[in-house]
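Colleague: this one's structure only:
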């Protein structure tokens, strides 16, 4: 019919590159036809890209084996659809993931695609945004606050949730923590009330926050995150270092970007039972606050990200070129 087509990819292009390389991963004996690892190893698709551990392939970090199989089948189906697209538009920018764009030249980075930072009516949120945290941040010193948010889906068990809370308290730093009503299983309201009373003045808990506005606030020192791609771009655009605690799917690969490629964050490392003690949380927070080189790298990426979307920037020109091509 002569209809031109384009696809939009909202996650990192490293994840897309991994998905599009599935046939080669099977051919090389890294995974089987169902996406399961054939052996335990770490591999890299091309120099400069994040290393991938076969135990943390996105489709095998979905919570259980059946969910992983469903996601793998969906990925295979999506790959076929991607082949029909003349252009694949990506929510990224060239400097951030340049090896991926070299590997797949038809990927067109137009990001970071973020909404306005003006506080207004929330769009696309599952929870009511609590804007009172902004005035709380106004009262905190510059670069002093840990912002803690694990997205819409991460869930902690009671013990780990309480240990996280105690780790934040133990750090001694101010913190703003997004605690959804379904963030933890089996938390006693009286325990949470007691914790909030104890950290009053140090910490604030909200059900949901205006995240982009929070990350742009001068009081924010670091972002304790699940490493969802949108959250990463929001942190990068605002020059904020990360504490990384991925939950599932592509978030483990995203963490590798932050900690090993861009070197703008530190990883939280659960023990062999999946548990993280309060002492590790305090230790990693302390390391973030003392690491001036990491802060400088985060600010460098902020500058690059903001230049990309301004007139004349690489993402600006890519998007304009795409729009012009669709008019032809």
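Modeller: Structure's in. What do you need? None of the values given here were measured: they were computed from a predicted structure.

Colleague: from here on, just use CA atoms for contacts and neighbour counts.
Modeller: Noted.

Colleague: shouldn't residue 50 be in contact with residue 252?
Modeller: No - counting by C-alpha atoms under 8 Å, residue 50 stays clear of residue 252, with 10.4 Å between them.

Colleague: okay, the two: which has more neighbours?
Modeller: residue 50 (25 against 22; other C-alpha atoms under 10 Å).

Colleague: would you list every one of the strands in the stretch 201-328 of the chain?
Modeller: Along the stretch 201-328 of the chain, counting by DSSP state E, counting those that start in this stretch, strands occupy 203-206, 220-225, 242-244, 265-267.

Colleague: same question but for the stretch 51-200 of the chain, I mixed them up
Modeller: According to DSSP E, counting those that start in this stretch, the stretch 51-200 of the chain carries its strands in the segments 52-53, 87-90, 107-109, 145-149, 175-178.

Colleague: one more to weigh against that first structure:
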């Protein structure tokens, strides 16, 4: 969301970015420089309704509290800002607020177009008797197919069954059905962080969904503005990893990062650590500062560099990086594809299994890490897949070709470039119209 906001600022817009108080404090505290209040990208916040000691990992409780508390607070915040309002579809109730205030809205979907299509198809899946209102599978067939042009989905991998303890699946479906999906009819602008070449079949099925990705932070932000470099992070980026990468041979380093939510138990953490040792290759491993696992006593780690948080986009563009061991979050997927880095896929929850399937089975630019009968990725499995990926020349060729096609979308004249340009023009035209109305009102 903040990267998109920066793109709008680069195109002459002023943006007020509204966050919850809790996440706002985390974002601001991660900045290495003081935030500039005069910036055209202004960060503000409102309460999510929970207390300071409430567990925000309980996403169901958080969503319920937001719906009760935030609409009125948001009304007070935007009453004097009559521009197009941009928002995340996961908080679809915001468009109801915008409509009440006479403000045009736009939806931004930060995940894949495939997931958007699945979420928006839930009411039809219920009507067709494929699932019930709680998401339970009613069909005896082990797969569902949203359209003949799309691959079949294993019903066991449907995202609401894999919320990793963050939220009850049926609770999440009900939240989407009552507060998000209805919002689709309140705006003509549906924006998505994807590219036409990445998901052509889905984008044909949902022509209203406009690809504007990959959304990447501009290089000059990294080079000239330290604050924007860290904007939107929950932890401060450790830039020491960049000088370490400079010392490594080209195409030699395994980059290991599992995003801001994934957590392992001690046994799995041990296997991962010892597996990295077994590869006998240099590795850059991101272990968040909220990690509570202890390193196994056998872990040497002498070939690796461990940081709490990394500037991932810069890391993935570094010539020393050979492959990316990832949870397959959509942001990580887009950044990996943008930099032509092959994947080792270790999905954790939600939509990550779909992203893994897209990477491994459709684009063929990665390999899946398999779990044993106990649901654990062993150190030996990790070593085997690392060696396989390093030695697979066909994958290396495919990701180079995919990167070029992918990045053409955000070059001048590309589909994503033109879609974002059209959206910016709409914002500016709306601003002119609102200005004319105010003048006539005087």
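Modeller: Everything's here; your move. All figures in this text were calculated on a predicted structure; none of them were measured in a lab.

Colleague: fetch the TM-score of the aligned pair.
Modeller: Here the TM-score for the pair of chains, by TM-score structural alignment, normalised by the length of structure 1, is 0.92; 321 aligned residues with a C-alpha RMSD of 1.9 Å.

Colleague: still on that earlier bit, just the strands of the stretch 51-200 of structure 1: most buried one?
Modeller: Ranked by mean neighbour count, the strands of the stretch 51-200 of structure 1 are led by strand 107-109 with a mean of 26 (mean count of other C-alpha atoms under 10 Å).

Colleague: in structure 2, what stretch matches it?
Modeller: Under TM-score structural alignment, the counterpart of strand 107-109 of structure 1 in structure 2 spans residues 209-211.

Colleague: so how much does the matching stretch differ from structure 1 once superposed?
Modeller: Between stretch 209-211 of structure 2 and the aligned residues of structure 1, the post-superposition mean distance stands at 0.6 Å (mean C-alpha distance after the TM-score superposition for structure 1).

Colleague: ok, back up a step: can you lay out the strands of the stretch 201-328 of structure 1 as JSON lines showing distance to residue 24 of structure 1?
Modeller: Below are these laid out as JSON lines (distance: least, C-alpha to C-alpha, whole Å):
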{"stretch": "strand 203-206", "distance to residue 24 of structure 1": "45"}
{"stretch": "strand 220-225", "distance to residue 24 of structure 1": "32"}
{"stretch": "strand 242-244", "distance to residue 24 of structure 1": "30"}
{"stretch": "strand 265-267", "distance to residue 24 of structure 1": "29"}
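
Colleague: buried deepest among the ones you listed, which one?
Modeller: When these are scored by mean count of other C-alpha under 10 Å, the highest mean neighbour count falls to strand 242-244 (a mean of 29).

Colleague: mind giving me the packing neighbours of that strand?
Modeller: Packing contacts for strand 242-244 of structure 1, counted by 3 or more C-alpha pairs under 8 Å, 6 or more residues apart in numbering; DSSP states H and E, involve strand 220-225, strand 265-267, helix 278-290.

Colleague: the second one packs against which elements?
Modeller: In terms of contacts (3+ C-alpha pairs under 8 Å, 6+ apart), strand 265-267 of structure 1 is packed against strand 242-244, helix 278-290.

Colleague: the aligned partner of residue 294 of structure 1 in structure 2: what's it in contact with?
Modeller: Superposed on structure 2 with TM-score structural alignment, residue 294 of structure 1 falls opposite residue 395. The contact partners of residue 395 of structure 2, taken as C-alpha atoms under 8 Å, 6 or more residues apart in numbering, are 342, 364, 365, 366, 389.
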